[in-house]
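Trainee: 3D model of this:
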Amino acid sequence: MTPEEHLRQADPVLGRAMAEITGRPPKLPPDGEAADDPDIPKDDYGVLVRAIVSQNISIHASRAIFRKLKDRFGGRVPTPEELLADDPEQLRPAAGLSRAKTVSLRSLADCILSGRLDLDALDGLPDDEVVAQLSLVKGIGVWTAQMFLMFHLHRPDVLPVGDLELRRSVAQVYGLAARPTPAELTRLAEPWRPYRTLASLYLWQLAEQAPRL
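Mentor: Below you'll find the predicted structure:
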């Protein structure tokens, strides 16, 4: 049974919604198109740098800022040593970073160089331990860590219950009066195991198609 078949059988409401997807249906990561994108780093460190840069801004804006950051360092992602050696008051305007993101990038670099964060060990850790490790970095919270799990470590059963867009989509698909709380979403999504990542991808795509509440 494919992951899609499992979701349709386990949750008929979700299954009917999946049939309403227009365009290319989502796939579990790694996605071939995303893998070919030169603006998406392939290593753990580069992915985290890009994730910090991209927080709370559009995809277009994140691409532009990430390129500015790389341009400052010869067209590549700066090493942790280079980030800490750079003057944050010069780095911030040069790359178009907010003060909080500049602090977060320096925190990432410090955690790596101090040994508090071992990127090489992340792939072998359970999901909750990956989240705990990444949360050592200032500015990396549960949501960012879960995106790292889903799209970089390709974990199939991640449910980002704090994601407002996901909760909005669930409210629409299930005819709820309001967005579900994280606890309510956790209970509702229980049948989706072990493919909660794929279910989330479908619900995000449905949210893009649907009019806003």
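
Trainee: hey, let's count contacts and neighbours off CA atoms from now on
Mentor: OK.

Trainee: What strand or helix carries Gln172?
Mentor: Per DSSP states H and E, Gln172 falls inside helix 164-173.

Trainee: Please provide the structure for the following sequence as well, for comparison with the first:
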Amino acid sequence: MPNHVVRHFQKFDPTLHAYAEKVGEIVLTSSHDFFASLCSDIIGQQLSGKAADTIYGRFEKLFPKNTPTAQRILKLSDEKLRSVGISGAKTRSLKDLAMHIVQKKLNLSKFPHMTNDEIKTALIQVKGIGPWTAEMFLMFSLARKDVFSFGDLGLKKAIQRVYGLKNHPTERQMLALSKKWQPYRTYAARILWKVLDTPEK
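Mentor: This next block holds a predicted model:
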């Protein structure tokens, strides 16, 4: 994590900063294949990381060189996609994403030059892509530094643990905390997710 980000948390949220020093290095890296990343994000909805990786691995093998493309997805039958463990709803979402690409309703090459809000607005036009999926894409595929997913259950659990709350944080509590983390909310989210992966003492 860059030193200026560490100093920001140290100044504005010492509690989070203490955990930041424990969880190890955090590096934001962007994807080289936005379409494949979106397919992975759709497949990973409401699944554990391990289950999502397993299904996505099977999905990749449906394509030459393990590289999914919009044109190839549209040529696959729903049954073929279902056969690798993808649900009916996610199959429809993948097909709709592919159709948006083929019909040029969605131009992924423009994303690096668009704002976060513009990208979210574009993505949620696709069936099955909501705010959470768009936020994961911004964080993990575009490496945007100031994104936070207020609806993510893992982040709620981590905040409850880090700040010693009796219950999951309210939206007001999350908003108040996230203001301290701006303009580095993605780093804060990554710290919090890592906290969840660390056994409680």
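
Trainee: What's the TM-score once they're superposed?
Mentor: TM-score for the superposed chains, counting by TM-score structural alignment, normalised by the length of structure 2: 0.90, backed by 199 aligned residues with a Cα RMSD of 1.9 Å.

Trainee: just to revisit the earlier point, have a look at how far, on average, the helix holding Gln172 of structure 1 is from structure 2.
Mentor: Its aligned residues in structure 2 lie a mean 1.1 Å from helix 164-173 of structure 1 after superposition (mean Cα distance after the TM-score superposition for structure 1).

Trainee: now swap in stretch 59-71 of structure 1 and tell me
Mentor: Compared with structure 2 after the fit, stretch 59-71 of structure 1 shows a mean deviation of 2.1 Å (mean Cα distance after the TM-score superposition for structure 1).

Trainee: how about that stretch: buried residues?
Mentor: Neighbour counts over stretch 59-71 of structure 1 (16 or more other Cα atoms under 10 Å) mark Ser62, Arg63, Ala64, Ile65, Phe66, Arg67, Lys68, Leu69 as buried.

Trainee: List just the nearest of these to Trp143 of structure 1.
Mentor: Among these, Ser62 lies closest to Trp143 of structure 1 (Cα to Cα), at 16.9 Å.

Trainee: counterpart of the closest one in structure 2?
Mentor: By TM-score structural alignment, Ser62 of structure 1 lines up with Ala52 in structure 2.

Trainee: thought its match was touching Ile43?
Mentor: Yes: taking contacts as Cα atoms under 8 Å, Ala52 of structure 2 lies within contact range of Ile43: 6.4 Å.

Trainee: residues in structure 2 matched by the helix holding Gln172 of structure 1, start to end?
Mentor: The alignment of helix 164-173 of structure 1 onto structure 2 (TM-score structural alignment) spans residues 153-162.

Trainee: Go ahead and name everything in contact with the matching stretch.
Mentor: With Cα atoms under 8 Å, 6 or more residues apart in numbering as the test, stretch 153-162 of structure 2 has contacts from 15-16, 149-150, 165-169, 189, 192-193, 195-196.

Trainee: where's that stretch relative to the chain centroid, distance-wise?
Mentor: Offset of stretch 153-162 of structure 2 from its chain centre (Cα atoms, centre = their mean, to the nearest Å): 16 Å.

Trainee: Next, the buried residues of it.
Mentor: Buried residues in stretch 153-162 of structure 2, counted by 16+ other Cα under 10 Å: Gly154, Leu155, Lys156, Lys157, Ala158, Ile159, Arg161.

Trainee: could you redo these as CSV and give each row distance to Lys145 of structure 2?
Mentor: Below are the buried residues of stretch 153-162 of structure 2 laid out as CSV (distance: Cα to Cα, whole Å):
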residue, distance to Lys145 of structure 2
Gly154, 19
Leu155, 16
Lys156, 19
Lys157, 22
Ala158, 19
Ile159, 19
Arg161, 23
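
Trainee: Return the member of the residues you listed nearest to Ala70 of structure 2.
Mentor: Minimum distance to Ala70 of structure 2 across the buried residues of stretch 153-162 of structure 2 is 30.8 Å, recorded for Gly154 (Cα to Cα).

Trainee: just curious, which of the buried residues of stretch 59-71 of structure 1 is nearest to Glu33 of structure 1?
Mentor: Nearest to Glu33 of structure 1 out of the buried residues of stretch 59-71 of structure 1 is Arg63 (Cα to Cα; 16.2 Å).

Trainee: Look up which helix or strand the closest one falls in, please.
Mentor: helix 59-72.

Trainee: Any idea how far that helix is from the middle of the chain?
Mentor: Between the centre of helix 59-72 of structure 1 and the centre of its chain there are 17 Å (Cα atoms, centre = their mean).

Trainee: same check, this time on stretch 98-110 of structure 1
Mentor: Relative to its chain's centre, stretch 98-110 of structure 1 lies at 18 Å (Cα atoms, centre = their mean).

Trainee: now stretch 141-159 of structure 1
Mentor: Computed by Cα atoms, centre = their mean, the chain-centroid distance of stretch 141-159 of structure 1 equals 6 Å.

Trainee: For structure 2, just list every one of the helices.
Mentor: For structure 2, the helices defined by DSSP state H occupy 3-12, 14-20, 34-43, 49-60, 70-75, 78-82, 88-102, 116-123, 131-140, 153-162, 171-181, 185-196.

Trainee: Of those helices, which is nearest Val27 of structure 2?
Mentor: Nearest to Val27 of structure 2, of all those, is helix 185-196, at 8.6 Å by Cα to Cα.

Trainee: dump the residue contacts of the one residue sitting closest to the centre of structure 2.
Mentor: Nearest to the geometric centre of structure 2 sits Met136, at 1.6 Å (Cα atoms, centre = their mean). In this structure, Met136 of structure 2 makes contact with Asp41, Ser149, judged by Cα under 8 Å, 6+ apart.
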